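J.: 3D model of this:
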Amino acid sequence: MSISAILIGLFFALNIGASGAAASMGIAYGSGVVKRRMALLLCAFAVFLGAYFGGGEVVKTLGNGIIPSETFTIAISIIVLFSAALSLFLANILGIPLSTSEVVVGSIIGAGLVYQTIFLEKIAWIILFWFLTPFLAFLLAIIGQLVLKVKPFQGLLRTQVAVKILPLLLIVTGMFEAFSAGMNNVANAVGPLVGAGVMSIESGILLGGLFVAFGALFLGAKVLETNGKRITSIRLEDGCLISGTGASIVTIASIYGIPVPLTQITTSSIIGIGFVKEGLSVLKKQVVMQLFTVWIVSPLISMVLSYTLIQILIEHNFYPIVVVIGVLISVFGVVFLQTRKDAEMALTSNVIERKGEN
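T.: Okay, here's the model as predicted:
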């Protein structure tokens, strides 16, 4: 059973690396600063370094900071990881972007609810960081964008020196973001395994770091391509601001052992830049509503799945199933209605634009 647990954790690490590649080096690749293969190599290298040298604190949090390590049997660690992976799989089918950090924390909370062994103070700190870090990224992006709009900086950005330095700076900040992702995200795959005593922290961050890096290198090309094409309109200085802001926040959170959602932090930085350029209208866009949906849905789905599977498979208690099914129907119903509303709004907007052109 230990081997099965390790295989599930490492498979999860591969997928974390694949999805994290675009988040870190997508801007550098999309702007043409670095080729695809080199972008993936740099991402894999930086992700591994971040995991190996700085991933230990978040591993400790997920291994014994949310629930006691005594609660983490091998069977429960398998269910926790399976619930997180299944949540991501269901979300991908429905087109809902979820945070790996949030689904793993949700799965662990589900296990803690079964045995009533949750450290509430630690959970409160984690949830507080989930809300504060994207908001901080939003504010820092606004400040940075306003600074870049000052005339001296505008003049500096047009010089030949800036033209040569900005591409290099974009690669460095992209690698810094990948490094921070390794610090924070490797724990999502190996934290429950360390809590169950299947592996030590040292072997967990080594193996987890390697497989996150392999995932970025060998499975991240498609995600990198998609993300790169989306962000080609972002200026180099904006890309440095986004990557640098997100990486700094995630690194600080990782030092204190707090798992945070890098995707939401990066998205919040982009929204902050958009806020300076477009004003309040950017806050009404679909991406903002999607951000709030992810905050709510990510931990809730995995928590419910973990709680249910432990009750059925380990405790042989089938009574909670009715309640759980009701919760899942409610959650997916809200998401479906929100998606339908967004689609209708987009359709209405297109119709109005066509009428204006005619």
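J.: every contact and neighbour count from this point should use C-alpha atoms.
T.: Noted.
J.: for the chain, longest helix please?
T.: Taking DSSP state H as the criterion, the chain has its longest helix at helix 320-357.
J.: for comparison, sequence B:
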Amino acid sequence: METFLTAGLVLSGLFFGWTIGSHYTGATMGMAYGAGIIKNPMTALALIATFVLLGATFASSHVVETIGSGIIPARFMTPLGGMVMMLTAAFVTAANTYMKWPVSTSQLACFSVVGAGLGMGAPVNWSSTVILLFVTWIGTPLVSALLGFVLTRLIDLAMRQHSGLKTRMLRWALLAGCCYAAYTLGANNTGNAVGVFYGLKLATPMKAGFAGGLVMALGALTWGRPILEKMGKGIAELDLNMGVGAKLAQSLTAHTAAICGYPTSMNQALIGGLAGAGRARGRNTLNRRALTEIVFSWFFTPILAGAASFLLYILASRALGVR
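T.: Presented below is the predicted three-dimensional model:
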């Protein structure tokens, strides 16, 4: 039974990684695609896949450790618990991707771990980890907004005298920023899916990150286009200066969180960066209807994931007679 559950855990984690890769295409490469810098969506998805894999392999270890052993102690992690955590988060993410609602997979993963952990009777590290995660999630859009404002103002100053060369350089800068965002996605979100591999000592952080990066890359290539098109063309109207400022703000904020070991939302970081870039011009650049959908999903889906993970663990544990 334990071998069966361990296999289910691995498949669930990889499935979750696949849904993460498909879900964040818009938050990483949407601006370059929406601005017409990349005209073919498959080119955009291929770039995401490449840089996600690099970030997951070489920069995700801190988040892998947080998800694997930081929320509940590793000694309380079981194959059934890990499988329930990842399967719940995967299905909720897939549902949001199907509805084209950007959501925080970091919040989903963490709430799924908390929900199943409570069902298992495991102690939750509220003060040492969960509180810091909440601070990170609250701070992410605020810090990103501040950076978006400052960076857009600085780019405006640098671009006061427009020229064809400067415009071309700015377009390349936006593309580079989107590639950096894809790298940051690998660093920041891979641990959400494969952290339980580390918690159960099935893999080292780097090996877990590599496996997660592979399935995230596959997710972007196979089911990433719907969110890419919505986020690229349906969230905000902005020029190149604002796009570069917002994209750098998003990536710097989320990458810093990953270095500290706290997974955060690429979508929240992007929305903050967009808001800050807009305020730098005294404008509201966000599509309010799309923003309302995103904010609703941010609050609703983590609660749903936590409750579903708790109930699913209780039912599965009783049905199978294992902990």
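J.: could you get me the TM-score between them?
T.: With the length set by TM-score structural alignment, normalised by the length of the second structure, the two chains reach a TM-score of 0.88; 312 aligned residues with a C-alpha RMSD of 2.4 Å.
J.: rewinding a little: so which other helices or strands are in contact with the longest helix of the first structure?
T.: helix 286-313 (3 or more C-alpha pairs under 8 Å, 6 or more residues apart in numbering; DSSP states H and E).
J.: average offset between the helix it packs on and the second structure?
T.: Aligned to the second structure and superposed, helix 286-313 of the first structure gives a mean residue distance of 2.5 Å (mean C-alpha distance after the TM-score superposition for the first structure).
J.: tell me how far the counterpart of G164 of the second structure in the first structure lies from I96 of the first structure.
T.: Per TM-score structural alignment, the equivalent position to G164 of the second structure in the first structure is Q160. To I96 of the first structure, Q160 of the first structure is 43 Å away according to C-alpha to C-alpha, to the nearest Å.
J.: more neighbours: the two, which one.
T.: I96 (19 against 9; other C-alpha atoms under 10 Å).
J.: and the helices in the first structure?
T.: Taking DSSP H as the criterion, the first structure carries its helices at 2-30, 36-54, 56-60, 74-94, 100-115, 120-148, 151-157, 160-195, 201-219, 221-230, 236-255, 262-278, 286-313, 320-357.
J.: can you point out the buried residues in the first one?
T.: Going back to what we said before, that points to helix 2-30 of the first structure. Of the residues in helix 2-30 of the first structure, those buried by neighbour count under the rule 16 or more other C-alpha atoms under 10 Å are 5-6, 8-30.
J.: helices and strands around it, which ones?
T.: helix 36-54, helix 74-94, helix 160-195, helix 201-219, helix 221-230, helix 236-255.
J.: could you dump those helices to JSON lines with distance to M345 of the first structure?
T.: Listed next are these as JSON lines, based on distance: least, C-alpha to C-alpha, whole Å:
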{"stretch": "helix 36-54", "distance to M345 of the first structure": "35"}
{"stretch": "helix 74-94", "distance to M345 of the first structure": "19"}
{"stretch": "helix 160-195", "distance to M345 of the first structure": "34"}
{"stretch": "helix 201-219", "distance to M345 of the first structure": "35"}
{"stretch": "helix 221-230", "distance to M345 of the first structure": "21"}
{"stretch": "helix 236-255", "distance to M345 of the first structure": "28"}
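J.: how about stretch 241-254 of the first structure: buried residues?
T.: 241-251, 253-254.
J.: nearest to Q154 of the first structure, of those?
T.: L241 (14.8 Å; C-alpha to C-alpha).
J.: show me what that closest one lines up with in the second structure.
T.: Under the alignment (TM-score structural alignment), L241 of the first structure maps onto G245.
J.: so its match is in contact with A275, correct?
T.: No: using C-alpha atoms under 8 Å as the test, G245 of the second structure is too far from A275 to be in contact (10.6 Å).
J.: what sits in contact with each of those two?
T.: Shared contacts of G245 of the second structure and A275, defined by C-alpha atoms under 8 Å, 6 or more residues apart in numbering, comprise G148, F149.
J.: about what we covered before: what's the angle between the longest helix of the first structure and helix 286-313?
T.: Put simply, helix 320-357 of the first structure runs at 160 degrees to helix 286-313, going by axes from the mean of the first three to the mean of the last three C-alpha atoms, to 10 degrees.
J.: any idea how far helix 320-357 of the first structure is from the middle of the chain?
T.: The chain centre lies 23 Å from the centre of helix 320-357 of the first structure; the measure is C-alpha atoms, centre = their mean, to the nearest Å.
J.: buried ones in that helix?
T.: Neighbour count says helix 320-357 of the first structure has I321, V324, L328, V331, V335, Q338, T339, D342 buried, by 16+ other C-alpha under 10 Å.
J.: Throw the buried residues of stretch 241-254 of the first structure into a markdown table and include distance to L305 of the first structure, thanks.
T.: Below are these laid out as a markdown table (distance: C-alpha to C-alpha, whole Å):
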| residue | distance to L305 of the first structure |
| --- | --- |
| L241 | 38 |
| I242 | 34 |
| S243 | 33 |
| G244 | 35 |
| T245 | 34 |
| G246 | 30 |
| A247 | 31 |
| S248 | 33 |
| I249 | 30 |
| V250 | 27 |
| T251 | 30 |
| A253 | 27 |
| S254 | 27 |
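J.: could you dump the buried residues of helix 320-357 of the first structure into CSV with distance to F48 of the first structure added?
T.: Formatted as CSV, the buried residues of helix 320-357 of the first structure follow (distance: C-alpha to C-alpha, whole Å):
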residue, distance to F48 of the first structure
I321, 40
V324, 38
L328, 36
V331, 35
V335, 35
Q338, 37
T339, 36
D342, 38
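J.: buried ones in stretch 28-42 of the first structure, by neighbour count?
T.: Buried, per 16+ other C-alpha under 10 Å, within stretch 28-42 of the first structure: A28, Y29, G30, S31, V33, V34, R36, A39, L40, L41, L42.
J.: which residues does M42 of the second structure contact?
T.: By C-alpha under 8 Å, 6+ apart, the neighbours of M42 of the second structure are L221.
J.: residues near I235 of the second structure, how many?
T.: 22.
J.: find the nearest non-adjacent residue to it, please.
T.: N287 (5.1 Å; C-alpha to C-alpha, 6 or more residues apart in numbering).
J.: residues contacting that neighbour?
T.: Contacts of N287 of the second structure by C-alpha under 8 Å, 6+ apart are G234, I235, A236, E237.
J.: quick one: residues contacting the counterpart of the first one in the first structure.
T.: Counting by TM-score structural alignment, G234 of the second structure lines up with R230 in the first structure. Residues in contact with R230 of the first structure, defined by C-alpha under 8 Å, 6+ apart, are G30.
J.: ok, the match of L241 of the first structure to M266 of the second structure distance?
T.: 15 Å.
J.: I'd say G55 of the first structure and M183 touch.
T.: Yes: if you go by C-alpha under 8 Å, G55 of the first structure and M183 touch, sitting 4.1 Å apart.
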